[in-house]
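>>> Whatever this is, show me its structure:
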Amino acid sequence: MHTVFRIDEVRKLDKKSPLYQVDLKLTSDDDQQLRQLTDRVRQETSGSTGWYRMGKLLLKISQFDKAEELYTALLEQVSNDSDKADIYHQLGWLKDDQGQYKEATSFYKMSLEIKRKTLPEDHPSLAPIYGNIGQVYKNIGDYSKALEFYEKAHKIKEKALPSNHPDLAISYGNIGQVYNRMGDYSKALEFYEKAHQIFEKALPSNHPHLATSYNNIGGVYKNMGDYSKALEFYEKSHKIYEKALPPNHPSLATSYNNIGGVYKNMGDYSKALEFYEKSLKIREKALPPNHPSLATSYNNIGMAYSGKGDYSKALEFYEKAHKIYEEALPPNHPSLAISYGNIGEVYNNMGNYSKALSFLEKALTIQQKTLPPSHPHIKETIRRINNVKKV
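Here you go, the predicted model:
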């Protein structure tokens, strides 16, 4: 192991000086927490050669263009199907992270097609591909399809892994996410808590997966209206992300965004705007300009301005978000429905009722196609439409 230090203490030299003194302590080879962390890093950046490991590392730190350049070059050099399948899989992961879901699905399925020619259906190496295809379907709003692929992945992992393995926890978390999107919050919480129990036992306390777990549980509590509980879990998550990730990492942006969402729901729109803008600042640096997560930031900032009563500013940000959603997502995606609904609500508040009704009805059409009939979003949109019609 190379030389690694722990930060022991940080203190300012004096009140007038901008300099700080940092006291470091040399770690030992038998440092258990450090060993767990480095072992996990090695697992997450594993590969047959240094170039493959480099590609995974570039993806982990969100250097998408460099990763794509590397994988494209590797693809031109390899001749055997096994290596091609691995590269297609990584390119699928890359495209998914960039919000290019059609391309992501194509690469993942090319990888799956190659592997299924030579492997049994329950082979462990198929699980990541099934899981990632499930993630793409989740991102495009096809939740039944997402659940199908996530469950295929989970079935393989349950056979192949010990019951406390972190990858099994990730699988529980993925299934929980789908139930959360479908509005089945009790089921979502059940799977998230299964995941969290494993993470707490298997990972060091500052591992990003543990932060994601806190974040997921916080999201369910927010959806259930328990905002104090949601904020508690979001802040636990954020504390880990700040320590473990670079300052421009998309997960940190998501964390700021989620905390902002709680403040928005609590009616503290100024505080919400503060966190939403922190999220946007990271996303504008880290993501391509047409990425759906960037649209989410614009949309949320629009909601904060709407809450403050600044409807023209709200409409400006809602329309920025909507433009990206229309380009990046399929026409029946739930996020597009939310976007239509938000624009409709602003027009309603501005007194333009015909435009409000038009956008709200577009939102309802999508929601009725993609969500269960009892989903809270459908009920809310119907309520809004009825209120506009009463005016």
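>>> okay, CA-based contacts and neighbour counts for the rest of this
OK.
>>> quick one, strands of this protein?
5-12, 20-26 (DSSP state E).
>>> Save those as CSV, and put in mean neighbour count too.
Formatted as CSV, the strands of the chain follow (neighbours: other Cα atoms under 10 Å):
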stretch, mean neighbour count
strand 5-12, 11
strand 20-26, 12
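>>> For residue 217, which of those strands is the nearest?
strand 5-12 (30.2 Å; Cα to Cα).
>>> quick one: the helices in the stretch 251-391 of the chain?
Taking DSSP state H, counting those that start in this stretch, the helices of the stretch 251-391 of the chain run over residues 269-286, 292-307, 311-328, 334-349, 353-370, 376-390.
>>> Please convert those to CSV, extending it with mean neighbour count.
What follows is the helices of the stretch 251-391 of the chain, written out as CSV (neighbours: other Cα under 10 Å):
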stretch, mean neighbour count
helix 269-286, 21
helix 292-307, 25
helix 311-328, 20
helix 334-349, 24
helix 353-370, 19
helix 376-390, 15
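>>> Could you dump those into a markdown table and include distance to residue 166?
A markdown table is the format used below for the helices of the stretch 251-391 of the chain (distance: least, Cα to Cα, whole Å):
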| stretch | distance to residue 166 |
| --- | --- |
| helix 269-286 | 27 |
| helix 292-307 | 26 |
| helix 311-328 | 32 |
| helix 334-349 | 30 |
| helix 353-370 | 31 |
| helix 376-390 | 32 |
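>>> about what we covered before: residue 233 is nearest to which of the strands of the chain?
When these are compared (using Cα to Cα), the closest one is strand 5-12, at 25.7 Å.
>>> for comparison, sequence B:
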Amino acid sequence: MKPRFALGMLAASLLSLPGPTFSATTPASEPAPLVVFQAYPVRLQAARDAVEKAGQGGRADALKLAAALNELAAIHILNADYLEAEDALERALSIRERQLGADHPDVATTLGNLGLVHLGQGRLDKAEAPLERALAIRENVRGYASVEVANSLNNLGVFRKASGEYARAALLHKRALALRERALSPTHPDVAMSLANLAELYRAQGLFPAAETLQTRALAIREKALSADHPDLAASLADQCELLREQGRYAQAEGLCQRALEISEKALGSEHPDVARALLVKADLYRAQYRLAAAEPLYRRALNILEKRLGRKHPELATARIRLGELYMDQRQHVLAERLFQQAREIREERLGRNHPDYADVLVRLARAASAQGRQQEADEGLDQAFLILGERAWADHPSLNLAELTRARVAVARGDLARAEPLYRRALAMREKNLPAGHPAVARARTELAELYRLQGRYVDAVPQFTRSLDALEKIFGTTHPELMAPLTGLAAISRAKGEQRATEGYDKRLLAVQEAWLGPDHPTVLALLESQADAYLASRRYTDAAPLYTRLIAGSEIRMGASSPAFDALLERVAGIHKANGNQAEAELLYRRLLALREARPGADADPSIPALRLMLADLAFAQGRYVDAATDYRYLLETRAAVFHDGNVQTGVLLNNLGESLRLQGKSEEAEASYLRAIAILRRAGGPQHPELANTENNYGISLFNRKALAEAEPHLLEALRIREQVLAPTDLDLATSLNNVASLRIARGDSAGAVPLLERARVIADKHPQGGALKAGIRRMLESARGASQGKGDAQ
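This next block holds a predicted model:
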């Protein structure tokens, strides 16, 4: 947040203006009254009335006019109306210098406020002189221990911090704090101001533990001393939110940010720069939580407010552009991010100069954007400039130096120079460990990057413990499904995969999928790709049971993403249905094929689509395979009746369909209808496929079985023998269908009393079946029949 400064205001006898400055005469032993915030329009009107009244008094009331102008300017400053404030202060300064002399305390008040106007406008080149002059006057007139001197020290400290002079700023804020604690009381709101400004200075340098101690105390004072709708309370809440976010304590931060925004909007209106600052703090928290879609509109709203109220060249606008740019970096929109960083660089170069750490900071971010787009040489050159600025001792703990170290390491990795990257990653991690709590997410991120370097170097022994430490720390902060976990999980999965540790790899892959699905949604392309990859990997390992639920999730997400009418979704349905069918899950396969059929039949030109009859035939076959013979027969007949153009008597497929219809009827006990269907199928198959067609053998066999079951043995024999003849000619000698035909003919011979004639057939069938692990039922049947046939034929021999 923006540091708070002390405005010099008129005595209470003229206009009561509760704000950041309080009477020095309040006894330390007496509790300060609750400070109630007065709305800007009310205060502004009162100040304008005072200016008008004082202006009517002529030269005699010139000092009253100057005082009224000074208070009017102070109100404009609080509302960020800097041009109006500057005009009023220039008039007041002219009057006071003429009437009171250059070294009067009231001149110092006006000079101090004029310096704050220039600070508010981001014009650092113009702010220093009036602030220094104000301090010098007050020290000469009031002495070194007055509250007025503390106010000037505070304001000059704000200037030094904005100028990047952190050491000098710290000294000034510490002096101001000591003076205010001694002169006012440790719980006075002005003490809270000094605490908050010193905390902000520490936070800007990455010294978060020291900052939190001060900021927590400042917030406690303001909660007690200020009304619940006071902007200074909102500022402390936002500052505390930022500190908590920086330390990864997001749950604690969120309520504070929302409260800060609500107070700022209520007290200052929706277009005030302090509202923009509160929006930025809330957006930063959302970004840290990977709520990128929620963060972007907040960043944009803040940018619009700052540009409208502060102008296109204000340093705060540069900061806001950088923060939005970082959001785009997260989204890999590197071109958009680079454009925003470049705009920020131009502002900072013009307003802050090329030796300011904030200028170095934006150079580092530009280098990151260039590197992300493959421009490594350009990135290195930008980093060289940043290191020249940040390499001085004064910036040893500056967060931008840490970011520069990490960025240079990433550039080295992108160039394949892994040896150069290692010491950079180590220094960056050490810096974060020094300035942040051990469990801070930024420490874990730096550790993950070092671990990833070790992985790329093949140093798995070094990489695994670093990845594991990062993962443990991030899980404690974010839980088990936060995207922060993806980097260490990905690294651990890659190492396990490289080492051939299948079980560990699967565990990491499952966790990665859970993270991606939780944050991106079940229909995100990344999630869908990962689902398909994991399912296919299970399938390749013959783990269909593990693969099946992943395919189900893949279909559900793909339908959301692609739409049910998409050709890609159509192809996926067909592929997954085929997988279920091939793995014996006929019910799941049928569900998907029926969905596919419904989608295709709903399209224009469905009557001419050759895939539709094929799908219907497959669905009939699936119903048959599941023992739903009535459904199967219905589907077969539907195809014959409605697709005569496809299933005509010259098509082998028509014979196959009729054979299948016959089987579905036979298994319902409808032998007469079944045999009529077989006979028609035999005629079509013999004419269209020739006397040696395998499907003719199947139909002859099925027709023979139907006759056999009706005890029409003489009629059955030629058909069973014909099936055996064809199969012996066209199938391999070890084909299981050949064993089936041998078994069936043998069964016929046994039924006709020729057990001896059945034995050689069954012996051939047993040899074939024994070579097929999947022919268990057939094997058992052949063995039983063979034992029975041998026994029967032996018995006949004994009897003779």
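>>> one step back: quick one, which of the strands of structure 1 is nearest to residue 115 of structure 1?
Using Cα to Cα, these put strand 5-12 closest to residue 115 of structure 1, at 42.2 Å.
>>> what's the matching range in structure 2 for the closest one?
Under TM-score structural alignment, strand 5-12 of structure 1 has no counterpart anywhere in structure 2.
>>> other SSEs contacting that strand?
Contact partners of strand 5-12 of structure 1 among helices and strands, from 3 or more Cα pairs under 8 Å, 6 or more residues apart in numbering; DSSP states H and E: strand 20-26.
>>> roughly how far is the strand it packs on from the heart of the chain?
How far strand 20-26 of structure 1 lies from its chain's middle: 35 Å, per Cα atoms, centre = their mean, to the nearest Å.
>>> Okay, angle between it and strand 5-12 too, please.
160 degrees (axes from the mean of the first three to the mean of the last three Cα atoms, to 10 degrees).
>>> Strand 20-26 of structure 1 - contacts with which helices or strands?
Looks like strand 20-26 of structure 1 contacts strand 5-12 (3+ Cα pairs under 8 Å, 6+ apart).
>>> on average, how far is stretch 447-454 of structure 2 from the matching bit in structure 1?
Superposed on structure 1, stretch 447-454 of structure 2 shows a mean distance of 2.2 Å to its aligned residues (mean Cα distance after the TM-score superposition for structure 1).
>>> Which stretch of structure 1 is that stretch matched to in the alignment?
Going by TM-score structural alignment: stretch 447-454 of structure 2 matches residues 382-389.
>>> same check, this time on stretch 261-270 of structure 2
The aligned range for stretch 261-270 of structure 2 is 196-205, by TM-score structural alignment.
>>> hmm, back to that, can you put the strands of structure 1 in CSV and add distance to residue 269 of structure 1?
CSV is the format used below for the strands of structure 1 (distance: least, Cα to Cα, whole Å):
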stretch, distance to residue 269 of structure 1
strand 5-12, 34
strand 20-26, 36
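>>> Tell me which of the ones you listed approaches residue 243 of structure 1 most closely.
strand 5-12 (11.8 Å).
>>> ok now the closest one, how far from the chain's centre?
32 Å.
>>> again, but for stretch 357-364 of structure 2
Offset of stretch 357-364 of structure 2 from its chain centre (Cα atoms, centre = their mean): 27 Å.
>>> Would you mind getting the average deviation of that stretch from structure 1?
Stretch 357-364 of structure 2 sits 1.3 Å off on average (mean Cα distance after the TM-score superposition for structure 1).
>>> how about the equivalent of residue 163 of structure 2 over in structure 1, what does it touch?
The equivalent of residue 163 of structure 2 in structure 1 is residue 98 (alignment by TM-score structural alignment). Residues near residue 98 of structure 1 by Cα atoms under 8 Å, 6 or more residues apart in numbering: 64, 287-288, 291.
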